[in-house]
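only geometry, no sequence info:
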């Protein structure tokens, strides 16, 4: 591997160093978030300050801020305040993980008492309720989901559970059969996944991609799917991404909206 020149880095070196794609860096530049210098021949050069700024962008993006919000936060020059804000947000994330642990313990208790499918569905939904509210409580999607699920009957929860189980089983079988993401059959499964989310709120393809990304980023989701079939979380993600791209979604830089 070629050693980095720490005075300035090319776009490829930054992508390698920071674990992002070149396309993502170009997207950040298009949005005005980070604008590297250019050589006389047009090549991008990233300074140490650019790298610091990129780190801030990636941290805030991991906390689900939109690119517009990120731009406003890092452009006001209050670096110390932003570091403190990052610390607060990460502490909140830790607290939420602790609450999720408590919810898992509650779910385990439910499972030991011979629950009905509706009981399981309600418990699983409650498991992520606090975390979901923290991340998406300000969105129309969250409010719509809260309104809809408040009206769910036991039959509604049972149906949601049955359809979810059937979809996961069909996806696992598709993986075993060697069905390729982007094929007609995989796209049909991705559409069924979208329909399952639409039960709760009106979901766009971009939002669906973000949900699919969580299947890989969150070990709880990865474990859930891969316990059914090794590699299933990745396959579902790839199938959703391929179908969303076919419908014009930007799968490299999806936004919740």
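Right, received. Where do you want to start? Given the structure is predicted, the values throughout are model-derived calculations rather than measurements.

from now on I want contacts and neighbour counts done on CA atoms only, so please keep to that.
OK.

how near is residue 29 to residue 255?
Going from residue 29 to residue 255 by CA to CA, to the nearest Å gives 16 Å.

these two: who's more crowded?
Higher neighbour count among residue 29 and residue 255: residue 255, with 19 against 13, using other CA atoms under 10 Å.

quick check: that one is in a strand.
No - Residue 255: not assigned to a strand; according to DSSP: H, G, I helix; E, B strand; the rest coil it is coil.

state the distance from it to residue 90.
Using CA to CA, we find residue 255 at a distance of 21 Å from residue 90.

same question for residue 174.
Distance of residue 174 to residue 90, computed by CA to CA: 38 Å.

neighbour-wise, which of those two wins?
The neighbour count for residue 174 versus residue 90, taken as other CA under 10 Å, is higher for residue 174 (19 against 14).

ok, second structure coming up, stack it against the first:
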């Protein structure tokens, strides 16, 4: 905020001198002159602006009101309208500032959650994770996933979803995964074979459910199904539902991929 100059030259100060003293740009001073908000009282013989002590007093008030957020039209009214309710205008501005602070605080909290999600994945306590995902769930899995996939687009997509997701929304995700697991086990029991409409429906449903984490292409789904079968942890989960379920799931995913022109043997994570 600029300070009032002392001992102003009787002949006035130039635009450059006023700019330096009050901490405002020459361009702003020219604009305020053009709109009649703060016109210099004097001019040199060559037509250059000169500001008197009284001009500087008005400019100082403009700077003060501008720094607290008043618009130029409101500043003009406060300065020129003798009936203007200055305290009322300042209270209204204080309310707007408080609302802006609240918005910025919400933005800051959202940024904190986004940073936390990118660094840690799930924004849930170990107890919440166990309650949502079952006793088999290991809270360390997300840290392991970040170590392995933290530089990928999929991890960033997962983090963005995680940052905005509530425990109740995670509960809905967990329930949809559990429903899908049951449907896969029941389909295997019923003798559903790869390449049938029933199998293809389940493959598509898997992609839709998995989209809660990040979008899953058909090629990525092939790679994931192979991991379900080969990784001891994943295989144990599916085979606990039904012996051989991990392999059966991999087979129906492969068949669906072929139906869409994808060779499972050469599919890549893309």
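Looks like it came in fine. Everything numeric here is computed off the predicted structure, so don't read it as measured data.

overlay them and tell me the TM-score.
The TM-score (TM-score structural alignment, normalised by the length of structure 1) is 0.52; 146 aligned residues with a CA RMSD of 2.6 Å.

helix/strand/coil for the nearest residue to residue 59 of structure 1 once chain neighbours are set aside?
With CA to CA, 6 or more residues apart in numbering as the criterion, residue 59 of structure 1 has its nearest non-adjacent residue at 7.8 Å, and that residue is residue 86. Following three-state DSSP, we place residue 86 of structure 1 in the helix state.

and residue 86 of structure 1? What does it align with in structure 2?
Matched to structure 2 by TM-score structural alignment, residue 86 of structure 1 sits unpaired.

also residue 157 of structure 1?
Taking TM-score structural alignment, the alignment pairs residue 157 of structure 1 with residue 170 from structure 2.

work out for me the element that match sits within.
In the assignment (DSSP states H and E), residue 170 of structure 2 maps to helix 167-189.

packing partners of that helix?
With contacts taken as 3 or more CA pairs under 8 Å, 6 or more residues apart in numbering; DSSP states H and E, helix 167-189 of structure 2 sits against helix 126-133, helix 197-210, helix 232-241, helix 245-259.

in structure 1, what stretch matches the longest one?
In other words, helix 245-259 of structure 2. Under the alignment (TM-score structural alignment), helix 245-259 of structure 2 falls on residues 232-246 in structure 1.

report the distance from the matching stretch to the chain centre.
Average the C-alpha atoms of stretch 232-246 of structure 1, do the same for its chain, and the two points are 13 Å apart (CA atoms, centre = their mean, to the nearest Å).

same thing with stretch 63-77 of structure 2?
That offset, for stretch 63-77 of structure 2, works out to 32 Å (CA atoms, centre = their mean).

cool, and stretch 182-190 of structure 1?
The answer for stretch 182-190 of structure 1 is 20 Å, by CA atoms, centre = their mean.

before we move on, back to that, so which bits of the match of helix 245-259 of structure 2 are buried?
Under the neighbour-count criterion of 16 or more other CA atoms under 10 Å, stretch 232-246 of structure 1 has 232-245 buried.

mind listing what's buried in the helix ranked longest in structure 2?
The single longest helix within structure 2, with elements called by DSSP state H, is helix 86-120. Under the neighbour-count criterion of 16+ other CA under 10 Å, helix 86-120 of structure 2 has 86, 89-90, 93, 113-114, 116-120 buried.

and stretch 114-129 of structure 1, by the same measure?
Here stretch 114-129 of structure 1 shows 117-124, 126-129 as buried, counting by 16+ other CA under 10 Å.

and those residues as JSON lines, adding distance to residue 215 of structure 1?
Shown next, in JSON lines, are the buried residues of stretch 114-129 of structure 1 (distance: CA to CA, whole Å):
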{"residue": "117", "distance to residue 215 of structure 1": "23"}
{"residue": "118", "distance to residue 215 of structure 1": "23"}
{"residue": "119", "distance to residue 215 of structure 1": "23"}
{"residue": "120", "distance to residue 215 of structure 1": "20"}
{"residue": "121", "distance to residue 215 of structure 1": "18"}
{"residue": "122", "distance to residue 215 of structure 1": "20"}
{"residue": "123", "distance to residue 215 of structure 1": "19"}
{"residue": "124", "distance to residue 215 of structure 1": "15"}
{"residue": "126", "distance to residue 215 of structure 1": "18"}
{"residue": "127", "distance to residue 215 of structure 1": "16"}
{"residue": "128", "distance to residue 215 of structure 1": "14"}
{"residue": "129", "distance to residue 215 of structure 1": "17"}
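
and those residues as TSV, adding distance to residue 45 of structure 1 and secondary structure?
Shown next, in TSV, are the buried residues of stretch 114-129 of structure 1 (distance: CA to CA, whole Å; DSSP: H, G, I helix; E, B strand; the rest coil):
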residue	distance to residue 45 of structure 1	secondary structure
117	56	helix
118	56	helix
119	56	helix
120	53	helix
121	51	helix
122	52	helix
123	51	helix
124	48	helix
126	48	helix
127	45	helix
128	42	coil
129	44	helix
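
and of these, the nearest to residue 18 of structure 1?
Distance to residue 18 of structure 1, by CA to CA, is smallest for residue 128 among the buried residues of stretch 114-129 of structure 1, at 29.8 Å.

residue in structure 2 matching the closest one?
Here residue 128 of structure 1 is matched to residue 141 in structure 2, going by TM-score structural alignment.

report the separation between its match and residue 64 of structure 2.
The gap separating residue 141 of structure 2 from residue 64 of structure 2 is 55 Å, by CA to CA.

next one: residue 160 of structure 2
41 Å.

which one's more surrounded, the two?
Remark: of residue 160 of structure 2 and residue 64, residue 160 carries more neighbours, 19 against 16, as counted by other CA under 10 Å.
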